[in-house]
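Colleague: Okay, sequence plus prediction incoming.
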Amino acid sequence: MSLALVLAALDDPAAGAGEARQLRLYRLLKAAILEGRLAPGARLPGTRQLAADVGMARNCVLFAYQLLLAEGFVEADRGGTRVAVLPLGMAARSPQRGPAGADRLSRRAHQLPAINRSESLLPFAPGVPDLNAFPWATWARFLHRAWGEVTARQLAYAEPGGEPDLRRAVAAFLSARRGVACTPEQVFIVAGGQVALDACARLLADSGDTVWLENPCYPAARNVMLAAGLTPVAVDVDRDGMAPASGLWQAAPPRLVYVTPSHQYPLGSVLSLERRLALLAGVEAGGGWLIEDDYDSDFNHAQPGARPLPAIQGLRPEAPVIYVGTFSKLLYPGLRIAYMVVPRWAASGLGEGIRKLYRGGQAVEQRALARLLESGQLTRHLRRMAPLYRERQAALRAALQAGFGAGCPVLGGQAGLHLVLGLPASVPDTALAEAALEQGLAPRPLSAYYVGTTPDNGLVLGYGLTGVARIPELVTRLVGVAEKVRKAGGVSS
């Protein structure tokens, strides 16, 4: 089938109102592959040619191709990019209603809160870096070199625990950037942050064990713990991070404690040194584990040029701490490469458990990432992006304060790529988020991150994707939507 027919909808406004063209290109190509309209083995045009054909920046085409490559829909070789042969059963089929329908799901499946990521490339979507600013051409060169070194081993399952070159490079990177004390043997590469959390939940705790979660909390982390059959205990967060109530260590002793100390998600607080030491002492005394999700540690805005507070793991390297992180904010979320750093004394046992539970993959991408880290290119990219993100945050903070007034506090901002806007009770955050999405904006309601009956009311607003010039107009649009929601009595129309 002609690729021209597949791309005919690229500029059709009815095909994806408010959707970025690079995302629409990815979606159209993916749908055509799934439906068989682009046959296995079919060659896709080079990125420069396709960019010229559709009037799009080459980086946007690279973005679409890299997502398709990461998800296995295309393959890259010396001749370019071709459609991959999909596994049996992966092609799209007419939906069929199975016996008993959703009743066949487990009770745990029904308990999982919904997470909507369909709007992740719209303005104000939190947790997304500026994908257009990433040096895709540089990354493509490292990938090309890695593919040029491919042997049968790289095409089979990846090395258990990850490619040795990447484990060495990650250990060096974390030592220099985050004060993590580890050897390459303590580093395990897994397919994304949620797989790392799943490994912690299944290998460090048993069904029914207690896990402390921040309140508010990263929803995907809560889902992982629920799916593993653990019993979550919501621990409130204040300006200094997780704040266990007096007596909670005795009333609900945790097997696992999950924290995002570098930039609490979503409120943005930084866990104080006193709290870090107290949590370490608590898990050591109780025979538990601390899971340190170093979310949003890459960009420190509080003191430009200064190193952020070192990782908890570096305070006592032999403590029962699992340090978890990804390259999603520096590379792109679809890469699905994460790392776990485990204590030296637990590396053998945890490594064996990881090998038994999960199959490794993306050996070629791992080799390319190792070279990227070793070259210093990723660190240079981080240094280029840090002032850009600080400028965007300052513009967003100023626009929010001007548009919403002093009655709506702006929280967070010491690190990361998002801010939190407090809202009055007359403007429910869920209704405002739904109405904003209809206007092409994707903030998330703060209340959705909470467990309990009296959550805070506000919006989580990402600024990673949004240029400074667009921020005032977008905030003005959001102010207008908020006013409509308020006048409608908190119901979006």
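Modeller: On my side now, so go ahead.
Colleague: Please count neighbours and contacts with C-alpha atoms only from this point.
Modeller: Will do.
Colleague: buried set for the longest helix along the chain?
Modeller: Secondary structure of the chain per DSSP state H: the longest helix is helix 377-404. Using 16 or more other CA atoms under 10 Å as the burial criterion, the residues of helix 377-404 that qualify are 378-379, 382, 385-387, 389-393, 395-397, 399-401, 403-404.
Colleague: hold the first one in mind and look at this next one:
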Amino acid sequence: MGLARNTVLYAYEQLATEGYVSSDRQGTVVVDLKSNVRLSVRLSVQLSGQLSVRAGESDAAQDVLPLAQARLSRRAQNQSHTHNQAQLQVQSQEGAALDSGASKNTVDAVLPDAALTSAFAPGVPALADFPQASWRRLLDRAWRSCSVAQLNYGEAAGELRLRVAIADHLRASRGVLCEADQVFITDGTQSSLDLCARLFADVGDIVWMENPGYKGALTAFHAAQLQVHAVSLDEQGLAPDEIDIVQHRPKLIYVTPSHQYPLGSVLSLSRRMQLINHALAAGALIIEDDYDSEFRHDGPPLAAMQGLVADAPVLYLGTFSKTMFPALRIGFMVVPKHLVAALTRALAHAVPRGRACDQLALAEFIQSGQFAAHLRKMRRLYRHRRDVLSAALSLHLGDLGVVCGGSAGMHLALILDARAPDTLVCAQALQQGIVVHPLSLHALSHAAPVFNGLVLGYAQIAPEQIEIAVEKLAHIVRQLVR
């Protein structure tokens, strides 16, 4: 074919990463995805009796016909117009408060503000490398063109121009199947999670969560009085078993498939299709938190779950806190088409939007190509910092820990020797100005399996500082082991 060997190897590695092929000593074979999916469908039929299977269809994803389609929760449907307005305004403010204080970490509340930009605080982008001058020009232009009407409350779904820009970007970069009317602007991922928990589930409904998982999601689900059911992980990601399916029928399924938080695994393609089938069988919605998958280091970004099946039962969540800067406070949800009208009505008088100029500036930032250029620059920067951190951890802690989760994102997970409790490591590191988060605190309950280790954000730390910080961490760990 006239292709270089490295090009071919790179293509096969990408196919393996996405779960299309598997390799062993015998060679590389195409994974029988259809058999895996149909096995999942048969299991779901036996367990729930809620599916019917079409005969003769070539696409396994089309074999599933849900009898019950996901809809707004009863509490969202039953609220009167007046009560809906007052109640959801309070809930929106609560969600915004959660979002401003709950990033993907566990100890922000007890840390000084300066520590949040220290090594190795997770979830913090390289703020010094954001193009502030360009952003100020866009803001100035937006304010000059702002009308008097735009100083009032805006549409609950957000500025149309930004929704169009986001939809175009997601179709091109993430394989998301959506139109602008399916995009709803929020105040960030935590605000999106709060809305999902309250609008798509009722008190006492079950939500599946990855274990270990993101504590911000756990907070939102507990605030909405949902039953959180911890589902274990394996090398392919979320791994529900028959007990999960039969005894803990979900209303919502929360996953971080492209870069599991905090371990960093990638949900395989066959597992994604099985999860979609489980959701269809249960009449559930999958919440796909795509928090940092724009930063894919080993190959191009993986396609989102939302785009794998037409009209997939997926609520796709994204944020600009990681790709741009946290203080922007803009995130978004992409909802299935059949939910657009109901969600629009539910939010119309309940979540009044503002900050039109910020949204218009962001729309121009995306549509002008500056956002894509910024992402390319950050990918190179973060890939280099990941490599430096990986090498330093291997050199100084290779005998006492295992690094995982480096294929994407802005953090690594380090599984530590049990003789060095991660909470003690983090406490002693903080005394030396190093912010690391204990992996054990990401367990969803005391009864759930607990990983001992560290979550290490590397996006905001200069490469020359990484080696010094890792040496200090290694000294702390070795002292505890001794």
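Modeller: Structure's in. What do you need? Keep in mind the model is a prediction, meaning the values are calculated, not measured.
Colleague: Kindly name the residues of the second structure that line up with the longest helix of the first structure.
Modeller: Alignment of helix 377-404 of the first structure against the second structure: residues 370-397, by TM-score structural alignment.
Colleague: thinking again about what came up before, on average, how far is the longest helix of the first structure from the matching bit in the second structure?
Modeller: Its matched residues in the second structure lie on average 0.8 Å from helix 377-404 of the first structure after superposition (mean CA distance after the TM-score superposition for the first structure).
Colleague: who's in contact with residue 379 of the second structure?
Modeller: 295-297 (CA atoms under 8 Å, 6 or more residues apart in numbering).
Colleague: ok, these vs residue 365 of the second structure, which is closest?
Modeller: residue 295 (18.2 Å; CA to CA).
Colleague: Looks to me like residue 325 of the first structure is in a strand.
Modeller: Yes: with DSSP: H, G, I helix; E, B strand; the rest coil as the criterion, residue 325 of the first structure is assigned to a strand.
Colleague: Which residue in the second structure aligns with it?
Modeller: Per TM-score structural alignment, residue 325 of the first structure is aligned with residue 318.
Colleague: need the contacts of residue 379 of the second structure in a markdown table with secondary structure and neighbour count, can you?
Modeller: Listed next are the contacts of residue 379 of the second structure as a markdown table, based on DSSP: H, G, I helix; E, B strand; the rest coil; neighbours: other CA atoms under 10 Å:
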| residue | secondary structure | neighbour count |
| --- | --- | --- |
| 295 | coil | 24 |
| 296 | strand | 21 |
| 297 | coil | 20 |
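Colleague: need the longest strand for the second structure.
Modeller: The longest strand of the second structure (DSSP state E) is strand 227-234.
Colleague: ok, residue 108 of the first structure to residue 115 of the first structure distance?
Modeller: Here the distance between residue 108 of the first structure and residue 115 of the first structure works out to 15 Å (CA to CA, to the nearest Å).
Colleague: Kindly report the same for residue 225 of the first structure.
Modeller: The gap separating residue 225 of the first structure from residue 115 of the first structure is 15 Å, by CA to CA.
Colleague: Tell me the counterpart residues of stretch 204-220 of the second structure in the first structure, please.
Modeller: In the comparison with the first structure, stretch 204-220 of the second structure aligns to the range 208-224 (TM-score structural alignment).
Colleague: where does the equivalent of residue 139 of the first structure over in the second structure land in three-state SS?
Modeller: In the second structure, the residue matched to residue 139 of the first structure (TM-score structural alignment) is residue 135. Here residue 135 of the second structure is recorded as helix under three-state DSSP.
Colleague: now do residue 65 of the second structure
Modeller: strand.
Colleague: what's the nearest residue to residue 290 of the second structure if we skip its chain neighbours?
Modeller: In this structure, residue 290 of the second structure finds its nearest non-sequential neighbour in residue 318, 5.5 Å apart by CA to CA, 6 or more residues apart in numbering.
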